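Colleague: Starting from these lines, generate the structure:
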Amino acid sequence: MPGLYTIPVFHVRVRGIYTHTVPVDAYRGAGRPEAAYVIERLVDAAAREAGMAPEDLRRLNFIPPSAMPYQTCSGRLYDSGEFDGHMTRALEVADKAGFAAREAQAKARGKLRGFGFASYIEACGGGSPEPAYLRLEGDGTISLRIGTQSSGQGHKTAYAHLAAAHLKVPMEQIVVHQGDTDATKTGGGTGGSRSIPVGGAAVAGAARRLAQNLRELGAEALEADVGDIELEAGGVEVAGTDRRLSLAELAVHPAATPELLNAQDAFAPPEATYPNGTHACEVEIDPDTGAVELVSYVIVDDFGAVITPALLEGQVHGGVAQGIGQALLERTVYDAEGQLLTASFMDYALPRAEDLPPIHFETRNVPCATNPLGVKGAGEAGAIGSCPAVMNAVVDALWRTYRIAQMDMPATPAAVYAAIEAAQAG
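Modeller: Alright, predicted model coming up:
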């Protein structure tokens, strides 16, 4: 709950309310979007009331890098983070300094312009241990078995990349088997952005073990010292010579034993990972209709070491799209009798490609200290920083002309138009 700020104490009161509405279950971020939303909306409101720039109030209260590792008042241990640096970079890329000129241009066109941003931190990538199993097969491929299961995130690619890098083979030579309970004894599964911080660390550990096994097997097969054996281009070779065996040849060598052809490792995270960053966006509002247009969007994130940049950016873009949907479109509506009126996608609004702005994404990577890869979970971050960033921009636009200081999600055209009408009525 303290977020990225040096808050020494906090008090929380929770009320559970039983309703007859549809059940609530885990959604991308699972609690962290709600926390970031409340914190970052409050920080903006406090800055407005104090007559300060929102970035200045944040700078006064950010946990500095020199305080890392930092124990929060809620018991979390942040291992790393450069929160001010991420925010400063995001505001620079978003050209906050040039906003006044863009606002004036929008005003000349009869539009309201707003600039908003939000800084976030989340806890993810922890949980139970995750084992990984590697085996050199008779055809020279390497099978990788792990208990996580991807549903579009690209884990197969990331796992293959990690294993191939340690074993010096093409990625196509790694055959990944996910979530097969017949082949994998245990596994913590996919969730909480843990697959790469936890599963990836296990894959890398198993790959290092298998690499050592293959060097030992190669030394025996090629009658050389283990220290002279190198893994290279899908095989083993004696350094400085042309003596070489492919992995397919090595797999069927008489010296190949099950102990040498197999390797496994497991990683038990000592603490969660804490990805963080800043989202900044600009909106234009048509005061005659209440329609909100997202003009630009900037993300500066810290995910520690990055394994597969393209997959990472895709994950963040997807999360941002979901957060924008929450901020501007999505809501459940019931009639007076409790009948759900938005029960299908015919009635429940989701963002389409035309609703999304150009997205600038970059990372400022501070390696994580709690796993051997230095990575931080990335699957949910896009949905965490986006809601408060968009809503802070909407409120900024409304405040500048109408002194509207509060607006709840979703900022639909009807809701924005009603707020403007109420403000004009005094």
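Colleague: hey, let's count contacts and neighbours off CA atoms from now on
Modeller: Noted.
Colleague: Please enumerate the strands of this structure.
Modeller: In the chain, the strands defined using DSSP state E lie at 70-71, 77-78, 112-121, 130-136, 142-146, 174-178, 229-232, 235-238, 244-246, 262-267, 276-285, 292-302, 359-363.
Colleague: what's the closest of the ones you listed to A221?
Modeller: Nearest of these to A221, taken as CA to CA: strand 244-246 at 8.5 Å.
Colleague: Distance from the closest one to the middle of the chain?
Modeller: With CA atoms, centre = their mean, to the nearest Å as the basis, strand 244-246 stands 41 Å off its chain's centre.
Colleague: Same check on stretch 337-356?
Modeller: 25 Å.
Colleague: neighbouring contacts of that stretch?
Modeller: Identification of contacts with stretch 337-356 by CA atoms under 8 Å, 6 or more residues apart in numbering yields 20-21, 293-294, 321-322, 324-325, 329-335.
Colleague: what's the answer for stretch 218-230, then?
Modeller: By CA under 8 Å, 6+ apart, stretch 218-230 touches 215-216, 236-239, 243-245, 250, 253, 255.
Colleague: Flag every buried residue along it.
Modeller: Judged by neighbour count using 16 or more other CA atoms under 10 Å, the buried positions of stretch 218-230 are 218-222, 224, 226, 229-230.
Colleague: Equivalent analysis for stretch 314-321, please.
Modeller: For stretch 314-321, using 16+ other CA under 10 Å, the buried residues are 315-317, 319-321.
Colleague: Show me which of the contacts of stretch 337-356 are buried.
Modeller: Counted by 16+ other CA under 10 Å, the contacts of stretch 337-356 give 293-294, 321-322, 324-325, 329-331 as buried.
Colleague: Now do the nearest residue to Y5 once chain neighbours are set aside against P2, distance only.
Modeller: Computed as CA to CA, 6 or more residues apart in numbering, the closest residue to Y5 that is not its neighbour in sequence is F62, at 4.5 Å. Going from F62 to P2 by CA to CA, to the nearest Å gives 10 Å.
Colleague: Next, the second sequence, to be compared with the first:
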Amino acid sequence: MIGRSIRRVEDRRFLTGRATYVGDVHLPGMLYAAFLRSPVPHGRITLLDTAAASRFQGVVAVLTAADIASRVRPIPLIRRPPTAHEALPAPPVLADGIVRYQGEPIALVVATSPALALDAVEAIQLEFETLPAVGSLNEARGATSPLVHPSLETNIAFSRRLQQGDVEAAFAKAAVRVRQEMRNNRVVPNPLEPRGMVAAYDPARQTLTCWLSTQRPHHTRWFLAEILGLPEQDIRVIMPDVGGAFGAKEPMYPDEVAVAYASMVLGAPVKWIETRSEHFLATTHGRDQLADLEIAADRDGRILGLRGEVWLNLGAYLYPNTSGVVLARTLPLLNGCYAIPAVDVTGYGVFTNTVPTGPYRGAGRPEGIYFIERLIDMVATKLEMDPVEIRRRNFVPRGAFPFTTVTGLTYDSGDYHVMLDRALELADYEGLRAAQREAREQGRLLGIGIAAYVELGGATPSTAAAMEGSSPLWESATMTADPSGGVTVRVGTAGHGQGHETAFAQIAASVLELPIESFRVEFGDTATAPFGFGTFGTRSMTIGGSAVYIAGQRLLDRAKRIAAILLECTPEDVDYCQGTFTVRGSPMRRVGFQDVCAAAYYSAAVHQQGESPGLTVQVTYDPPNYTYAAGVHLAVVEIDPSTGEVHLRRYIAVDDCGRAINPMIVEGQVHGGVAQGIGQALFEHAAYTPQAYFTSPSLLDYALPRASALPTIETALYEFPSPSNPLGVKGIGEGGAIAAPPTISNAVLDALRPFGVVHLDMPHTAEQLCQAIACMQTGREGGTGE
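Modeller: You can find the predicted model right below:
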């Protein structure tokens, strides 16, 4: 069953409109919430008058910071970076006196209908004293820049340094040095379903039930208990079907806390569904890193060392459990797929008056791979070397795995050379280069881009957590066989579109050798699912899937002991094949899986032999190391020199995800990730003015790729099993989003090579490219873009 391309069992309800999202949850006596959000990026509230809003017919409550101050605790900062400022401020549930970004929640209106709540928000009188704001990393780093949090006396929240090897000696003997400032552009995660919540407090039982579009149900329950002062066992979090998340539904948001508190105060269910416009201003943004890096190489193109700085825009607050992690992933991944002997890189987390940032599909890994892959191409250009050849010379050698990088990671398995060769074969690389030469003779701008990536997945083993100063993120699974032979698998992960119901069932079916129809997979309800840390960081199959695999083995072992009682033999003499237990050497003595399950519940003989009633096992799994999926992607683009428009002609993705549970799901994950990476490379940019006003707050101003902009994505899959878990899986959910931006960017810059353009920051819009071409054609200074 593992390794088969089975259609996703959950898709029927999605495709027929029968899925249940937060918006579909309706309870008797439901009230509806809407937020007043700050229209300015930084200001002191001088007037907040809610009287008119409170008089609206149908308005039940209007809450401000003053109304919740005595009952709601600050949002706790967990996974605090080791070098973080001691007095880092927590994001307030509702702004108290000062607003620090456009979109920050100030007041909550609860009414009998969504329309009434929105109308009442408009009636709140709000006045500000405008304060100086800082809208970009360049400005925030300045010694005289406005301070987002004056109590810190700096905008730098924390720093991290990776230093290993003799960097000074490496650069001293280098034949080639390339230094480049590069920006990994800010983007807005845009799942089909924005965030939403229904909170229902029961005053009689003093319990709180929350339906929430989230990636981490158990974590959310803990946060709510800490902030609202409720016993954790009195809170139930239910994650219904989720219409995508991409990391943006991982944090605990202030507005979600406010909705839960409103339900407690009113003793009634309260519903809030984020609008798309709110989403742009209220949900974390992604990426937004600035790197100033220098790389050294010898005359043969072998990399000798890397040094420099990376700056992460945190936005106005360090979100409790997410944004500090991003830089911790970027810095070690600057090593890429290469055997780099020396590195000295410092990263900084910096506050600005912008929407807080957090994980977005890849969470720090796309940024690190983008920076190193752009530098590798620049070295190749300077040495007049083919970008394929320079990668061959610097890849981690075949047979060197497990390989410990200079940045402290231990790559588990793989063969980067064979994946590069496969990508070149699929592309007919030599033929492409010949076609490119012909195109250039005709004045056409054809570009070929290559990028290699490695992805740290399986967050977070206890051994790594101890070194990183964070908590271990193990996973758990329970497996129960009912008396009729059906099996229910419950996991602590929280799938939101990845196909977990199918993949986990395949794992269990492979171990128990039963039809996949025999299994039901459940997750997302803290009242029934075992404790788990949720779905993010390419961890569900690597850790959660391993827990399911081990649970299946243990359930089968227990079933064999019961079968041995029924067959009057020892467990060691019991064989099992496709739902039937037999006695070794006497195959006619047999009993079916269903009969064994029934006996586990109903047989006095079984219970008298010391077997406890029922057939349930629970497993926790903590991996010894991260996993490291990898791949090589190749793109072919053509730029219209008259308009600057990029036409994506081909895209080839060769990936190693370890053991593939379901190759069809794997391919779908690659397609989705590549599409999002193409969006970042060519279209998407969350732009701010220097004064921190957001200039792309809707889909009118923020471009997303249409299906017509995407080529047929050609894929090839390698399976180099990981030794870090019993399944050998590495994960694939983020690989496409990691690889596509540098692949596309390298192709665009390759197309512009005749003009001498060295680097342009993403996104490579038609406007940007038209200006770059015109600049170089007229002989003006240029070539490095914002």
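Colleague: Superposed, how do the two chains score by TM?
Modeller: Scored against TM-score structural alignment, normalised by the length of the first structure, the superposed chains reach a TM-score of 0.94; 425 aligned residues with a CA RMSD of 1.9 Å.
Colleague: related to what we said a few turns ago, could I get the buried residues of stretch 314-321 of the first structure as JSON lines with distance to M391 of the first structure?
Modeller: Listed next are these as JSON lines, based on distance: CA to CA, whole Å:
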{"residue": "Q315", "distance to M391 of the first structure": "22"}
{"residue": "V316", "distance to M391 of the first structure": "18"}
{"residue": "H317", "distance to M391 of the first structure": "18"}
{"residue": "G319", "distance to M391 of the first structure": "16"}
{"residue": "V320", "distance to M391 of the first structure": "13"}
{"residue": "A321", "distance to M391 of the first structure": "14"}
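Colleague: for these, which one is nearest D396 of the first structure?
Modeller: V320 (19.8 Å).
Colleague: coming back round to it: which one of the strands of the first structure lies closest to E34 of the first structure?
Modeller: strand 112-121 (11.0 Å).
Colleague: Off-centre distance for that closest one?
Modeller: 18 Å.
Colleague: so which helix or strand takes in F158 of the second structure?
Modeller: strand 156-164 (DSSP states H and E).
Colleague: Check which helices and strands that strand sits against.
Modeller: helix 323-333, strand 343-351 (3 or more CA pairs under 8 Å, 6 or more residues apart in numbering; DSSP states H and E).
Colleague: repeat that with 10 Å
Modeller: On a contact count with 3 or more CA pairs under 10 Å, 6 or more residues apart in numbering; DSSP states H and E, strand 156-164 of the second structure meets strand 303-315, helix 323-333, strand 343-351.
Colleague: export the ones you listed to a markdown table and tack on mean neighbour count and distance to A297 of the second structure?
Modeller: Formatted as a markdown table, these follow (neighbours: other CA atoms under 10 Å; distance: least, CA to CA, whole Å):
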| stretch | mean neighbour count | distance to A297 of the second structure |
| --- | --- | --- |
| strand 303-315 | 26 | 4 |
| helix 323-333 | 24 | 19 |
| strand 343-351 | 23 | 13 |
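Colleague: now for the ones you listed, which one comes closest to E513 of the second structure?
Modeller: Across those, closest to E513 of the second structure is helix 323-333 (CA to CA), at 38.6 Å.
Colleague: so who does the aligned residue in the second structure for the residue nearest to Y5 of the first structure touch?
Modeller: In the second structure, the residue paired with F62 of the first structure according to TM-score structural alignment is F395. The contact partners of F395 of the second structure, taken as CA atoms under 10 Å, 6 or more residues apart in numbering, are 302, 336-340, 415-417, 452.
Colleague: Just flag the most distant two among those.
Modeller: Across these (CA to CA), the longest gap, 18.6 Å, separates R302 and D415.
Colleague: From start to finish, how long is stretch 522-540 of the second structure in a straight line?
Modeller: Stretch 522-540 of the second structure: ends 14 Å apart by CA to CA.
Colleague: what would the helices and strands packed on strand 156-164 of the second structure look like in CSV with distance to P721 of the second structure?
Modeller: As requested, these are arranged in CSV below (distance: least, CA to CA, whole Å):
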stretch, distance to P721 of the second structure
strand 303-315, 28
helix 323-333, 21
strand 343-351, 29
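Colleague: If we only consider the buried residues of stretch 314-321 of the first structure, which is nearest to L77 of the first structure?
Modeller: Using CA to CA, those come closest to L77 of the first structure at V316, 24.3 Å.
Colleague: corresponding residue for the closest one in the second structure?
Modeller: Correspondence of V316 of the first structure to the second structure, assessed by TM-score structural alignment: V670.
Colleague: Not counting sequence-adjacent ones, nearest residue to that match?
Modeller: Nearest one to V670 of the second structure, counting by CA to CA, 6+ apart, is G736 at 5.1 Å.
Colleague: That neighbour contacts V674, doesn't it?
Modeller: Yes. With contact defined as CA atoms under 10 Å, G736 of the second structure reaches V674; the gap is 4.2 Å.
Colleague: Pick out the residue nearest the middle of the first structure.
Modeller: Closest to where the C-alpha atoms of the first structure average out (CA atoms, centre = their mean) is A378, at 2.4 Å.
Colleague: Not counting sequence-adjacent ones, nearest residue to that one?
Modeller: Nearest to A378 of the first structure is S193, by CA to CA, 6+ apart, at 6.0 Å.
Colleague: In contact with that neighbour, which residues?
Modeller: 28-29, 123-126, 273, 376-381.
Colleague: re the thing from before, can you select the buried ones from the contacts of stretch 218-230 of the first structure in ChimeraX?
Modeller: The following ChimeraX line selects those of these that are buried, judged by 16+ other CA under 10 Å:
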select :215,216,236,237,238,244,245,250,253
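Colleague: quick one: the helices in the stretch 651-786 of the second structure?
Modeller: 663-682, 735-751, 766-777 (DSSP state H, counting those that start in this stretch).
Colleague: just the stretch 351-500 of the second structure next, same as before
Modeller: Under DSSP H, counting those that start in this stretch, the stretch 351-500 of the second structure gives helices at 365-382, 387-394, 416-427, 429-441, 462-468, 500-512.
Colleague: shared neighbours of G736 and V674 of the second structure, which are they?
Modeller: With CA under 10 Å, 6+ apart, G736 of the second structure and V674 have common neighbours 633, 653.
Colleague: Trace L108 of the second structure over to the first structure, please.
Modeller: So, by TM-score structural alignment, L108 of the second structure is left unmatched.
Colleague: Return the residues in contact with L108 of the second structure.
Modeller: Neighbours of L108 of the second structure in contact, by CA under 10 Å, 6+ apart: 33-37, 61-65, 94, 117, 120-121, 255, 258-259, 262.
Colleague: What strand or helix carries it?
Modeller: Using DSSP H and E, L108 of the second structure falls in strand 105-111.
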